[in-house]
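[1] after the sequence you'll find the predicted model.
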Amino acid sequence: MMKKLISIVAALVFISCSTDQDRNYNLSKVDPALVGFDKESLERIDDFILSSINNKEVAGTSAIIIKDGGVVYHKAFGMADIKNKKKMEKNTIVAIASMSKLMSTVGALIIYDRGLYNLDTRLDEILPEFKDPKVFVSYNSETKSFVTRAADGPILMKHLFTHTSGLVYPFFTPPEIGREGYMQGRVYDAWSPDTSLTLEENIKRLSSLPLVDDPGKKWHYGLNMDVLGRVIEVLDGRSFALFMKEEIFDPLGLRDTGFRLPKSHWKRVAKIYSSLDGGGTEFLCCPEYSDTELEVLGQPRFTIDTYKQSMRTVAMGGADIYSTAYDYARFLQMLLNGGTLDGARILGRKTVEMINRPLSNLFSPEDKNTAMGLSVGVVVDDRLNYEHHSTGSYFWGGYFYTSYWVDPKEKLIGVIMNQINPSTSRLNDKFHQLVYSALD
């Protein structure tokens, strides 16, 4: 049935399977059978991706699987730009959103390896604006002011890495805990079109707002990796974007990865969609904000075309990076190798091992098998797991339906990139399931 499905939709979608890019990026393409995969089972992945495209769940997909350091699967399907009939290629560039967090974490760990802080270092020793943090009590909408109390303790560096600092994303803040006040703070989470805004200024604005909880008490998804970016600037001296380029992107040969793309790359950036009905509706930033809130922020609604061509200078470590499935897989392979790739040493081996250490159970208290490592979800014990993840596997995803995982036990990496929000698709879960099911 699935073979028949492929033939039906073949005229509607495109597939790109050239091996040139594999050679250029110095990751060897290997016979799946030689590293423990059943080839026919791997082909089922194609069927499910094509089905998702045909059902208008996603417009286009690029995916890659690395096993034992070799590429066993690397394909692209569907469309990157429906209106202009541009197909999704293996080198199509996408907005990876929260998959930026692990890259920013590695940047901060490079500074850690140089002995400039430890995980128990107080944040205010590096960024004095975070001294004596306050915690939200209530918000007075008439006076437009917060009622706060002193926090139980300081924010520590480990709280940033594990999203337990009490810092939040403004758009995740409900009205009952002062959403209006957080909007008035004019803190940008990502995709800022403000060409004059600096990371220093944005983080100072953030520091003036109350925490939603005492540091270390609860898990709250927030601007923690963005603060880490500012920590890097203060301790290293370079801008965060330049640091990431010189310390990670360039040494690893990530030619299609960065905060700002050169004009020559724009034509390879995929459109982001909010709906695939008709010819597709492009995603407009930012649906979580009302028109009034955007007016307060001074931010119009815009598409990715507007953003990629902007001359903004701020780089937000939590969600601002563009990349490809291939580049991101190379980055993950560096981690799987213990901090090195193609002769480039990015992190020390023992520092890499900290990333998937289950440091906080506040991430999902009801799920005893999932903990928080350094910006990643970690599988604590595969004996408690309903799915295939091995103990020590780590994972995360991005707002536009991108995701990755690393399984150190199996020496396995999976990356899948789509560009849609919202999405009701289960494609990424199916991709993960089928990869593991194809192992002999």
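    All right, it came through fine.
[2] only C-alpha atoms for contact and neighbour calcs from this point on.
    Fine.
[3] mind listing the helices for the stretch 1-150 of the chain?
    2-9, 20-24, 39-42, 44-54, 100-113 (DSSP state H, counting those that start in this stretch).
[4] how much space separates Leu228 from Leu102?
    According to C-alpha to C-alpha, to the nearest Å, Leu228 stands 11 Å off from Leu102.
[5] let me redo that: Leu359
    Leu359 is 15 Å from Leu102, by C-alpha to C-alpha.
[6] looking at those two, which has the bigger crowd around it?
    More crowded of Leu359 and Leu102, by other C-alpha atoms under 10 Å: Leu102, with 22 against 17.
[7] against Glu43, how distant is that one?
    The gap separating Leu102 from Glu43 is 30 Å, by C-alpha to C-alpha.
[8] with Ser16 instead?
    In this view, Ser16 and Glu43 are 14 Å apart by C-alpha to C-alpha.
[9] now Val35
    Val35 sits 16 Å away from Glu43, going by C-alpha to C-alpha.
[10] equivalent analysis for Ala319, please.
    From Ala319 over to Glu43 the distance is 32 Å, taken as C-alpha to C-alpha.
[11] more neighbours, the two?
    More crowded of Ala319 and Glu43, by other C-alpha under 10 Å: Ala319, with 24 against 15.
[12] grab the nearest non-local neighbour of that one.
    Ala97 (3.9 Å; C-alpha to C-alpha, 6 or more residues apart in numbering).
[13] what about that neighbour, distance to Phe146?
    Applying C-alpha to C-alpha to Ala97 and Phe146 gives a distance of 30 Å.
[14] second one coming, line it up with the first:
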Amino acid sequence: MKTLILFLAAVLVSASSAAAQQSSSIIDADAVARINSNLGSFVESGAIKGVSAMVFEKDKEVYFKAFGMSDEEAGIPMSRDTIVQIFSMTKPVTGVALMRLHEQGKFKLDDPVSKYIPSFANLKVATGKDENGDLILVDPKRPMTIRDLTRHTSGLAGNHGPAWVKELIKDNPLKPENTLEQAAEAFSKLPLWFHPGSQWSYGPSVDMQARLVEILSGKKFDVYIQETILDPLKMTDTSYRVPESKLGRMAGIYWRDDNTGELSRKDDEKDFNTKPYPMTPGGWGLTATIDDYMRFARMLQNEGELDGVRILKPETVKLMATSHLSENVKERSWLPSKGQVGFGIDFAVRVAPPQSKNEPNGVVGEFFWDGAASTMFWVDPKSDLTAVMFVQLRPFDKIGLQKAFRNAVYGPRVAD
């Protein structure tokens, strides 16, 4: 009898422990219902054509569902096999590629970029225009470093900033017909628009990271990531160029009219990914399925390893997921719209909990990024959770889709 009582007690303790563990999960039945309701409502209202979302928690798939159409005109539904253009979600892939070379001792983060791209040694900084309309050029206060490239403090001219900054890149160094080498040479002939390290501004910094990968590895960038990241992680549907055999799985991109809210499809959006252009940018350009990108995100969640394949060392992932953005950098463009974040190596890093309900929900220590077509992913080490959402909506999310997805995942819990 005593043995039976002890056995029953052990069973009750085990069941209680299992129930407690289950109740502590982020993705429970309520979360699933919230996600389904939130994402489904965006499709039903006509705000988007299609969307899919996937969540892993404690290294298990706990949520996947696709809503609506990937290609409404062709009658093709959104699915886990849908190939989407991930735009800036290419950047973390580039960061991983670069940091593999860092592990090999190929460079230091505070090395000047000119050590590897000599033409960058003569860069000037434009501080504005004089009364004649000519640029005022001065020497940079310090050289641009590789760390500047990884945290967007390089000063390279992009599509943000004053009108005269955009004029600098009117010939587009990153045009599809150029190689990364040609793009680097073109940027070396242009002035910076602020002193390295003084501002945060989104731009072509990650594309120059890709060029560094080529220089340091001796391989073309697309070849290097294929051999060292995509193939080892079995990301079989991730590429710059979508082969003809897979074009039927490629989602259409839909542009939203700001005035009417109506969606219109632009087929020329697929041009870059369907023609044999030489450009393989580090900052954008990859296509992927949601399963593929989740494998990449899970590798980061698992501190650089997935299914027995190690891509990065744990300390390297930690370095990437730590903010490198000094508090002295006050000018941060639109980065504050992402919440209480700093910036690591090609990720935003949450450094404080949301200060209001208007901010994106999330947990301190998470790192994440998104793409121009409103795609997103994040890694939440504290909760052991990884989430990916795929959609093809442009311009970038003006309907609150990303915030709704985050809120649905975390629910009313307080992020701390």
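    Arrived safely. Treat the numbers as computed from the prediction; the structure is a model and nothing was measured.
[15] tm score of chain vs chain?
    The TM-score (TM-score structural alignment, normalised by the length of the second structure) is 0.85; 383 aligned residues with a C-alpha RMSD of 2.7 Å.
[16] trace the residue nearest to Ala319 of the first structure over to the second structure, please.
    Using TM-score structural alignment as the criterion, Ala97 of the first structure maps onto Phe87 of the second structure.
[17] thought that match was touching Trp284?
    Yes: assessed by C-alpha atoms under 8 Å, Phe87 of the second structure is found in contact with Trp284 at 4.3 Å.
[18] what about the strands in the stretch 201-350 of the first structure?
    Per DSSP state E, counting those that start in this stretch, the stretch 201-350 of the first structure carries strands over the ranges 273-275, 281-282, 322-323, 340-341, 344-345.
[19] out of those, which gets nearest to Asp214 of the first structure?
    Comparing the strands of the stretch 201-350 of the first structure against Asp214 of the first structure with C-alpha to C-alpha, the closest turns out to be strand 322-323 (33.0 Å).
[20] now do the closest one: which range of the second structure does it align onto?
    Under TM-score structural alignment, strand 322-323 of the first structure corresponds to residues 287-288 of the second structure.
[21] now stretch 9-19 of the first structure
    So stretch 9-19 of the first structure is aligned with nothing, judged by TM-score structural alignment.
[22] comparing Ala97 and Phe146 of the first structure, which residue is more hemmed in?
    Higher neighbour count among Ala97 of the first structure and Phe146: Ala97, with 23 against 19, using other C-alpha under 10 Å.
[23] would you check that that one makes contact with Asp320?
    Yes: under the criterion of C-alpha under 8 Å, Ala97 of the first structure makes contact with Asp320 at 5.9 Å.
[24] show me what contacts the most centrally placed residue in the first structure?
    Residue closest to the average C-alpha location in the first structure (C-alpha atoms, centre = their mean): Met99, at 1.1 Å. Neighbouring residues of Met99 of the first structure by C-alpha atoms under 8 Å, 6 or more residues apart in numbering: 318-319, 396-398, 402-403.
[25] can we see that at 10 Å?
    Taking C-alpha atoms under 10 Å, 6 or more residues apart in numbering, we find Met99 of the first structure in contact with 317-323, 328, 375-376, 395-399, 402-404.
[26] over to Val391 of the second structure?
    48-53, 66-67, 69-70, 78, 84-86, 251-254, 371, 373-376, 397, 401.
[27] so what corresponds to it in the first structure?
    Superposed on the first structure with TM-score structural alignment, Val391 of the second structure falls opposite Asn418.
[28] which residue sits closest to its match, ignoring its sequence neighbours?
    Thr61 is the one closest to Asn418 of the first structure (C-alpha to C-alpha, 6+ apart), at 5.0 Å.
[29] does the one you found touch Ile93 like I think?
    No: contact between Thr61 of the first structure and Ile93 fails when scored by C-alpha atoms under 10 Å: they sit 11.2 Å apart.
[30] any idea how far Leu34 of the first structure is from Asp440 of the first structure?
    Taken as C-alpha to C-alpha, the span from Leu34 of the first structure to Asp440 of the first structure is 10 Å.
[31] ignore the last one, Ala329 of the first structure
    Distance from Ala329 of the first structure to Asp440 of the first structure, by C-alpha to C-alpha: 22 Å.
[32] who has more neighbours, these two?
    Neighbours per residue, other C-alpha under 10 Å: of Ala329 of the first structure and Asp440, the larger number sits with Ala329, 25 against 11.
[33] I figured the more buried one hits Met417, correct?
    No: contact criterion C-alpha under 10 Å: Ala329 of the first structure and Met417 do not qualify, at 11.3 Å.
[34] which residues are in contact with both of the two?
    63-64, 404.
[35] who wins on neighbours among the residues you listed?
    Ala63 (27 neighbours).
[36] quick one: map it onto the second structure.
    In the second structure, Ala63 of the first structure lands on Ala53 (TM-score structural alignment).
[37] so which helix or strand takes in the closest residue to its match other than its chain neighbours?
    The shortest distance from Ala53 of the second structure to any residue other than its chain neighbours is 4.3 Å, reached at Met389 (C-alpha to C-alpha, 6+ apart). Taking DSSP states H and E as the criterion, Met389 of the second structure maps to strand 385-391.
[38] kindly report the same for Gln402 of the second structure.
    helix 401-410.
[39] compute the inter-axis angle for that helix and strand 385-391.
    Counting by axes from the mean of the first three to the mean of the last three C-alpha atoms, to 10 degrees, helix 401-410 of the second structure lies at 150 degrees to strand 385-391.
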